[in-house]
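# with the sequence up front, the predicted model follows.
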Amino acid sequence: MTALTEIPETPEVPGAPAPVAAAPSGRAALVLRRFLRDRSALAGAVVLLLLFVLAFAGPYLTPWSYDHIDYGALRAAPGPAHWWGTNRIGQDVFAQTVHGLQKSLIIGLLVAVLATGLASLVGACAGYFGGWTDRVLMFLVDLLLVFPSFLIIAIVSPRLRFGGWVAFVGLLAVFAWMITARVVRSMTRSLKEQPFVRAARYMGVGPFRVIWRHVLPNVASFLIIDATIQVGGAVMSETALSYFGFGVQPPDVSLGTLIADGTGAAITYPWMFFFAAGLLVVFVLAVNLVGDGLRDALDPTSKGGRR
């Protein structure tokens, strides 16, 4: 009988630390590492953070309220009393700008969340169920795409002034989800034929659970990128509509109303125009940088941080 050869045990070294199994890094950690390696995306995120801090902490940094009038300083240049000067009726430009930035950011975030959420729900249901569900939902999408959204919002928004800016958010969100829904529908139609989705169906998993657990996570990268773009687009839409008097209504202010009020004085009193316009440009650029960084970080084939 052949004797079994014993494998000698590795002697323990006194004082040596015990070996620890390496913890597997999750997808969130991988995405975060890719994002942090992208310098332009990281710069955009820092700028966005600073803008949010300015918008929500700025009103507490100045003794002036956005609607307070200083009759002794009409169109005053920037100085110690009014950091960014005053407008034509003596309102502090810094207080008005940070309040307008705050309102525009809130509107942009709410519109992005509502529009992206609605697009993901409608697109996933249309692509997964198919048949009459797909036909009805896509008919609704095509119908809304035919309507001139800017004109409809301009006509309807003055009649919803009792609802304030919340009703305005709803109007912007209603006309901002259709193209995204079509893309999600196409992605869902290809995903539902994948083996893991078919296996879930054969195991008796309900359709909405399949959509929630298997479909939406696989289109999450597109939805996140779309949401970042929606924020910038919603702020631009709000600014344009408010510029023409169809958005945020006085005495409230937004970046659009401030830009509209300061346009005529952009040459003679530039502080009334360029602070609000500059913050709008910086915000849109930062959102685009963050969106590009998220796209690279969430794309499995991307080598994040190559820029």
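Right, received. Where do you want to start?
# when you work out contacts or count neighbours from here on, use the C-alpha atoms and nothing else.
OK.
# show me where this protein has its strands.
Using DSSP state E, the chain contains no strands.
# and the longest helix that it contains, what does it pack onto?
The longest helix of the chain (DSSP state H) is helix 93-129. Helix 93-129 sits against helix 39-57, helix 131-146, helix 164-174, helix 178-191, helix 220-243, helix 255-262, helix 271-298, with contacts defined as 3 or more C-alpha pairs under 8 Å, 6 or more residues apart in numbering; DSSP states H and E.
# what do you get if the cut-off is 6 Å, keeping everything else the same?
helix 39-57, helix 164-174, helix 178-191, helix 220-243 (3 or more C-alpha pairs under 6 Å, 6 or more residues apart in numbering; DSSP states H and E).
# mind listing what's buried along that helix?
93-128 (16 or more other C-alpha atoms under 10 Å).
# JSON lines for the helices and strands packed on helix 93-129, including distance to Ile69 and mean neighbour count?
Output for these, formatted as JSON lines (distance: least, C-alpha to C-alpha, whole Å; neighbours: other C-alpha atoms under 10 Å):
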{"stretch": "helix 39-57", "distance to Ile69": "20", "mean neighbour count": "17"}
{"stretch": "helix 164-174", "distance to Ile69": "23", "mean neighbour count": "19"}
{"stretch": "helix 178-191", "distance to Ile69": "43", "mean neighbour count": "21"}
{"stretch": "helix 220-243", "distance to Ile69": "22", "mean neighbour count": "21"}
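# dropping in the other structure now:
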Amino acid sequence: MRSKVVLRRVIAKPQVIFGLAGVILLLVLAYLGPLVSPYGFEDKDFTAFRTPPGADHWWGTTQIGQDVFAVTLRAMQKSILIGFLVALISTGVAAVVGAFAGYFGGWLDKALMWGADLLLVLPSFLIIAVLSPRLKGATWLWFVVLLAAFSWMITSRVVRSMTLSLREREYVLAARYMGISDWKIIFRHIVPNLSSLLIIDATMNVSGAIIGETALSYFGFGVQPPDVSLGTLISAAGGSEAISYPWLFLFPAGLLILLVLCINLIGDGLRDALDPGSHS
């Protein structure tokens, strides 16, 4: 019954519908667009350097003759994948750390929250910038791990405070008296009752991770060549390039803005739909 009520609330939010439609269209463009493109991501046209959009190259070409349409879609694929993986990892870590800290309390609570507080005060951008050059040549998944490592702390504190209340509920006390293990209580009773918060947090973390990846890649600390992301394309087309050859900048920057905007619309709508306090 509650799921039906929540679904009706979600559907009633136009921003969720618009955001979801936008994300689906961008996913279709990113993953099906290359199938209809006459050029691949690694193809080079040595007769067309920095040519504007036209019949042969729909979004123009780069300084080395790559098709901007193919390269931009490849970059958006990587940015989307990084965003979803970072959100999945960071929200999962926040749920586990916060639930364990709130449920068990004592020294475990103090140790976990001390670790969260320590990571909160560390300059995450600087640390990732220092570690990224040492990981050159390694898989880009290390970059995902670094981004996720600095994205879970605030949510874990919220989860902890909610767990402190949930652990005193009747159904949790009944499960404890029945001899059910603490692990099962946490993952069957505590975490599922935090699903609304975690869904909203994961959604917002996707856009946050995409922006973080773009910023780091813009400064050369993120995705490394020959791979590309929206951040690396925006960086390569920055400065005078954006004025002289605007298509090199406008297409990746435009897709980035649309992607983040649509995800934020979904997050805002879900927050309104799943938060009982937002309804009279």
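Cool, got the structure. Computed from a predicted structure; not experimentally measured.
# which stretch of the second structure lines up against the longest helix of the first structure?
The alignment of helix 93-129 of the first structure onto the second structure (TM-score structural alignment) spans residues 68-104.
# and what of stretch 30-43 of the first structure?
With TM-score structural alignment as the criterion, stretch 30-43 of the first structure aligns to 5-18.
# what are the contacting residues of that stretch?
265-266, 269, 273 (C-alpha atoms under 6 Å, 6 or more residues apart in numbering).
# how about a markdown table for those, with neighbour count added?
Below are those laid out as a markdown table (neighbours: other C-alpha atoms under 10 Å):
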| residue | neighbour count |
| --- | --- |
| Leu265 | 22 |
| Ile266 | 26 |
| Gly269 | 23 |
| Ala273 | 23 |
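# please pull up the equivalent of Leu194 of the first structure in the second structure.
To be clear, residue 194 of the first structure is Gln; Leu isn't right here. Gln194 of the first structure maps onto Arg169 in the second structure, by TM-score structural alignment.
# actually Tyr66 of the first structure, sorry about that
Tyr66 of the first structure maps onto Phe41 in the second structure, by TM-score structural alignment.
# ok, Val284 of the first structure next?
Val284 of the first structure maps onto Val260 in the second structure, by TM-score structural alignment.
# neighbours of that match, just the number please.
As a burial measure, Val260 of the second structure scores 21 neighbours (other C-alpha atoms under 10 Å).
# Pro270 of the first structure too?
Residues near Pro270 of the first structure, counting by other C-alpha under 10 Å: 15.
# what about the aligned partner of it in the second structure, distance to Pro252 of the second structure?
In the second structure, the residue paired with Pro270 of the first structure according to TM-score structural alignment is Pro246. Pro246 of the second structure sits 11 Å away from Pro252 of the second structure when distances are taken as C-alpha to C-alpha, to the nearest Å.
# so stretch 205-212 of the first structure corresponds to what in the second structure?
Under TM-score structural alignment, the match for stretch 205-212 of the first structure is residues 180-187.
# buried set for that stretch?
For stretch 180-187 of the second structure, by 16+ other C-alpha under 10 Å, it's 185-186.
# so how many other residues sit close to the counterpart of Leu119 of the second structure in the first structure?
Using TM-score structural alignment, the equivalent of Leu119 of the second structure in the first structure is Leu144. Neighbour count for Leu144 of the first structure, taken as other C-alpha under 10 Å: 16.
# and if you look at Ala29 of the first structure?
11.
# pull the contacting residues for Leu216 of the second structure.
Here Leu216 of the second structure is in contact with Gly222 (C-alpha under 6 Å, 6+ apart).
# how much does the longest helix of the first structure stray from the second structure?
Compared with the second structure after fitting, helix 93-129 of the first structure deviates on average by 0.3 Å (mean C-alpha distance after the TM-score superposition for the first structure).
# helix 271-298 and that helix, what's the angle between them?
Here helix 93-129 of the first structure runs at an angle of 30 degrees relative to helix 271-298 (axes from the mean of the first three to the mean of the last three C-alpha atoms, to 10 degrees).
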